[in-house]
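Novice: coords below, sequence missing:
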């Protein structure tokens, strides 16, 4: 029942004791986050201690196991989260997000506006964290609803769906990145399959479901202004940034090229691995280097300093300040992700992963369905998509050992899909959407929560048959 290697924490114990250890540890994490309101970093750390103790692990070895998982995860994922935050901040402060919105909306009529909002959200969702994307998109949603005399839900749901689908299924967002690392998946293949699943999922959960949600919610009174809720970007800072951008803004082509550069580089690496399949070929070595996530995102950030920052009239000092300010808000995310890596390593070292493999084989449960279901349960309990992804990926990681490259990538997507299931009152995103749109709790459940559930169910419904083909 133990993971191979010197890091193993415990002598072999029965499956029943391991199951009890997992249930108690996850239950403790859920209670600490939802009831005690403890920071997820601390909750995951304490959950790891409880897991090791109940499983009979020597506690003096726990710190080494947890630190190993924490360090490995932060090393592989933390750098990418930081670079993604830099690119997102440059996009927001330079006016690049506004350029994309203005250009797409200028080419859209009343019937195509919901589809245009889904497209805008998907483009902005590639480099931006979900909360930042919401802050940027909501004013656009309200403006479009007023100008087009459309129900706000009809254009708002496609926008939220675009952000959420990308957040849950497509790297370089934190959840998919953590799952890629935990399951040892190929990032380029995961990105390609993630986009393949994301497009039809967005169509169904966005413009199509938006019309259904519009009937369920009924008419809403549009807020007079898109004032940000507590904790979002300071309004005086936004006003100052807007005034500085009146004369200088980057071009649409430059913004789009900067956003899509890391995607193109990573997809190029994935294609080279499939088509060339020769590690000694010069072309493949080059594509493997520039298509690695670190180099691809680094290139996008450096390009963004020119195409976004300099094009917006930023001085070198302003660009440096923008990049610096992007890192402070993600410190909490990096620590949560790191603690999740520590918890994952503890799960592996006490033998939980091997036990899960044994249970899944004995019960003939699909690894994809199991990963999705575990993520769903943790999402419902904690409200955090990231915590759900981290924990579920750690539990099912041994199942990926014998999988093909494409099936491992699909397991990443299955876990990500489960992590989006039914956002409700224990999720910060639920309250963010409720306050921005001025909805009641019931209306938010009928629109936002239902939309998240549609995304999760549609995504896994596409992933399972796709696993029979690839």
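Specialist: Good, I have the coordinates. Keep in mind that this is a model prediction, so the values were computed, not measured. Residues are numbered from 1 along each chain as shown.

Novice: C-alpha from now on. contacts and neighbour counts both.
Specialist: Noted.

Novice: Once you drop chain neighbours, what's closest to residue 173?
Specialist: residue 167 (5.7 Å; C-alpha to C-alpha, 6 or more residues apart in numbering).

Novice: Could you report the neighbour count for that neighbour?
Specialist: 28 (other C-alpha atoms under 10 Å).

Novice: I'd like to know which elements the strand or helix carrying residue 87 is packed against.
Specialist: In the assignment (DSSP states H and E), residue 87 maps to helix 79-94. When contacts are defined as 3 or more C-alpha pairs under 8 Å, 6 or more residues apart in numbering; DSSP states H and E, helix 79-94 packs onto helix 293-304, helix 316-327.

Novice: picking up where we left off before, got the contact list for the residue nearest to residue 173?
Specialist: If you count contacts by C-alpha atoms under 8 Å, 6 or more residues apart in numbering, residue 167 has them with 125, 126, 129, 130, 173, 174, 175, 176.

Novice: how far away is it from residue 455?
Specialist: Using C-alpha to C-alpha, to the nearest Å, residue 167 is found at 11 Å from residue 455.

Novice: element containing the residue most central in space within the chain?
Specialist: Central residue of the chain (C-alpha atoms, centre = their mean): residue 167, 3.4 Å from the mean position. Assigned by DSSP H and E, residue 167 belongs to helix 152-169.

Novice: so how far is the helix or strand where residue 433 lies off the chain centroid?
Specialist: In the assignment (DSSP H and E), residue 433 maps to helix 428-437. Centroid separation for helix 428-437 versus its chain: 18 Å, with C-alpha atoms, centre = their mean, to the nearest Å.

Novice: Roughly how far does the residue nearest to residue 173 sit from residue 83?
Specialist: 16 Å.

Novice: Alongside the first one, take a look at this:
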């Protein structure tokens, strides 16, 4: 559903958006209405208030909900089942022990973050987080303290790579819209992501972890009785080796990377489009398919020591029940963001900022930030902002390096201020057992410092290039 022609003025639409977010926070944090019900109710009220024709309101609600579930539900389901197998068979403990042994106990959060940066190169934020979840929780359970010490560096690593580095769709689409060189954007994006992760995530997570105590949740993977599952699910001698666990984690990354490389070759014309073998390999690298294949391999490799296939099925079934709420709330968050887009609120917001006379780099950041706040999706904010400033970029005649810095600035704006209309906000909230207020004080703050760090790096590089030039 394309954004409709607004029936209200820009000022009115912005007031509606602000009132919708305020009402949502009030219902969730003060009234204590369930987040799923609150999101659906506010989405409905916002659609009507914004002037969407009453006959089109159901379609507007369903579009964002369905689109979000279509991209998240399979990833979360397959990822949590894989995580449950890793947890109950001792694989997560083996990986955690090895990582801590290599980096040391004091650097456990750093080790998790570095691993997330590496694995986050080919894999989307949602998929990476659900695959890594049992490892994060196992390490946090072992060393104690607030789970934020361990969760934020890893989640922030996936977020940084997803927003800033090709082949993720946001920076790729923005680079194409601006006429940039994807290879150069990659070369600029990787150090920007790593440095901004360390400054805006790693250091900030230490500050937040020391001030906000969040217990390690056990609901997603069952009570582990101090880190040891029930005897019929695993025993110490049945724990898989580090190599097996690492291979299972790398398998979806490699399959997805294969898909990315082949897609790039096809788009560049180096490989003929329509080749049956290439299309089959690309299918294997589709994110849900890659996770499904990995899960089936994990069942074969990890399930055998746990006994019969029926026992393995019981383990997987136990993993699915607790995540129903996560999936529904995430879908409802997508519904709210979809209503904001369909109503024209996002367009009104960017239109009001496009002609304020700011420098191009600052304008890119501000517009992306406004879009991020208005509709939640970082990818949508990236692609839409790039389209809005593309003409100005072409008129300025910028070289590839400056275009890459513009993409970084857009990505930075598309990262900050994650809140209740962002599906990632709800994944982090529910996976790590935080209420909405705590998530705003931690995840939202960390996403903002991550984005501001990336923007600062882009600004410094822009200034240095101007001085040298």
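Specialist: Structure's in. What do you need? Every value quoted in this text rests on a predicted model; they were computed, and no experiment measured them.

Novice: TM-score for these two?
Specialist: Superposed pair, TM-score by TM-score structural alignment, normalised by the length of the second structure: 0.69. Supporting alignment: 413 aligned residues with a C-alpha RMSD of 5.0 Å.

Novice: what range in the second structure does the helix holding residue 87 of the first structure sit on?
Specialist: Using TM-score structural alignment, helix 79-94 of the first structure lines up with residues 74-89 of the second structure.

Novice: Distance from that stretch to the middle of the chain?
Specialist: The answer for stretch 74-89 of the second structure is 18 Å, by C-alpha atoms, centre = their mean.

Novice: buried set for the longest helix anywhere in the first structure?
Specialist: Ordering each helix of the first structure by length in residues (DSSP state H) puts helix 252-275 first. For helix 252-275 of the first structure, the buried set under the neighbour-count rule, 16 or more other C-alpha atoms under 10 Å, comprises 252, 254-256, 258-259, 261-263, 265-273.

Novice: Ok, stretch 111-121 of the first structure next?
Specialist: Neighbour-count burial for stretch 111-121 of the first structure flags 113, 114, 115, 116, 117, 118, 119, 120, 121 (criterion: 16+ other C-alpha under 10 Å).

Novice: Closest one to residue 327 of the first structure out of these, please.
Specialist: residue 121 (22.7 Å; C-alpha to C-alpha).

Novice: so that closest one makes contact with residue 156?
Specialist: No: taking C-alpha atoms under 8 Å as the definition, residue 121 of the first structure is not a contact partner of residue 156, at 10.1 Å.

Novice: joint contacts of those two?
Specialist: Contacts common to residue 121 of the first structure and residue 156, judged by C-alpha under 8 Å, 6+ apart, are absent.

Novice: Single out the most deeply packed of the helices and strands packed on helix 79-94 of the first structure.
Specialist: helix 293-304 (a mean of 22; mean count of other C-alpha atoms under 10 Å).

Novice: With the second structure overlaid, report how far that one is off on average.
Specialist: Compared with the second structure after fitting, helix 293-304 of the first structure deviates on average by 1.4 Å (mean C-alpha distance after the TM-score superposition for the first structure).

Novice: Would you mind giving the residues in the second structure matched to that helix?
Specialist: Residues 287-298 of the second structure are matched to helix 293-304 of the first structure when aligned by TM-score structural alignment.

Novice: Off-centre distance for the matching stretch?
Specialist: Distance, centroid of stretch 287-298 of the second structure to centroid of chain: 19 Å (C-alpha atoms, centre = their mean).

Novice: between the helices and strands packed on helix 79-94 of the first structure, which gets nearest to residue 418 of the first structure?
Specialist: Using C-alpha to C-alpha, the nearest of those to residue 418 of the first structure is helix 293-304, at 24.2 Å.

Novice: Who are the packing partners of that closest one?
Specialist: Using 3+ C-alpha pairs under 8 Å, 6+ apart, helix 293-304 of the first structure sits against helix 79-94, helix 252-275.

Novice: Any chance of these in JSON lines with distance to residue 22 of the first structure as columns?
Specialist: Conversion of those to JSON lines gives the following (distance: least, C-alpha to C-alpha, whole Å):
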{"stretch": "helix 79-94", "distance to residue 22 of the first structure": "28"}
{"stretch": "helix 252-275", "distance to residue 22 of the first structure": "36"}
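
Novice: wait, which of those helices is closest to residue 449 of the first structure?
Specialist: Proximity to residue 449 of the first structure, assessed across these by C-alpha to C-alpha, is greatest for helix 79-94 (25.8 Å).

Novice: what sits up against the closest one?
Specialist: Under C-alpha under 8 Å, 6+ apart, the answer for helix 79-94 of the first structure is 97, 127-129, 136, 172-174, 241, 245, 249-250, 255, 293-294, 297-298, 300-301, 304-305, 308-309, 312, 319, 322-324, 326-327, 330, 334.

Novice: Repeat the analysis, applying 6 Å as the threshold.
Specialist: Outside of helix 79-94 of the first structure, the residues within contact range by C-alpha atoms under 6 Å, 6 or more residues apart in numbering are 127, 128, 301, 308, 309, 312, 323, 326.

Novice: Show me which parts of the next helix or strand after it are buried, residue by residue.
Specialist: Next in sequence after helix 79-94 of the first structure, counting helices and strands by DSSP H and E, comes helix 96-106. Under the neighbour-count criterion of 16+ other C-alpha under 10 Å, helix 96-106 of the first structure has 96, 97, 98, 99, 100, 101, 105 buried.
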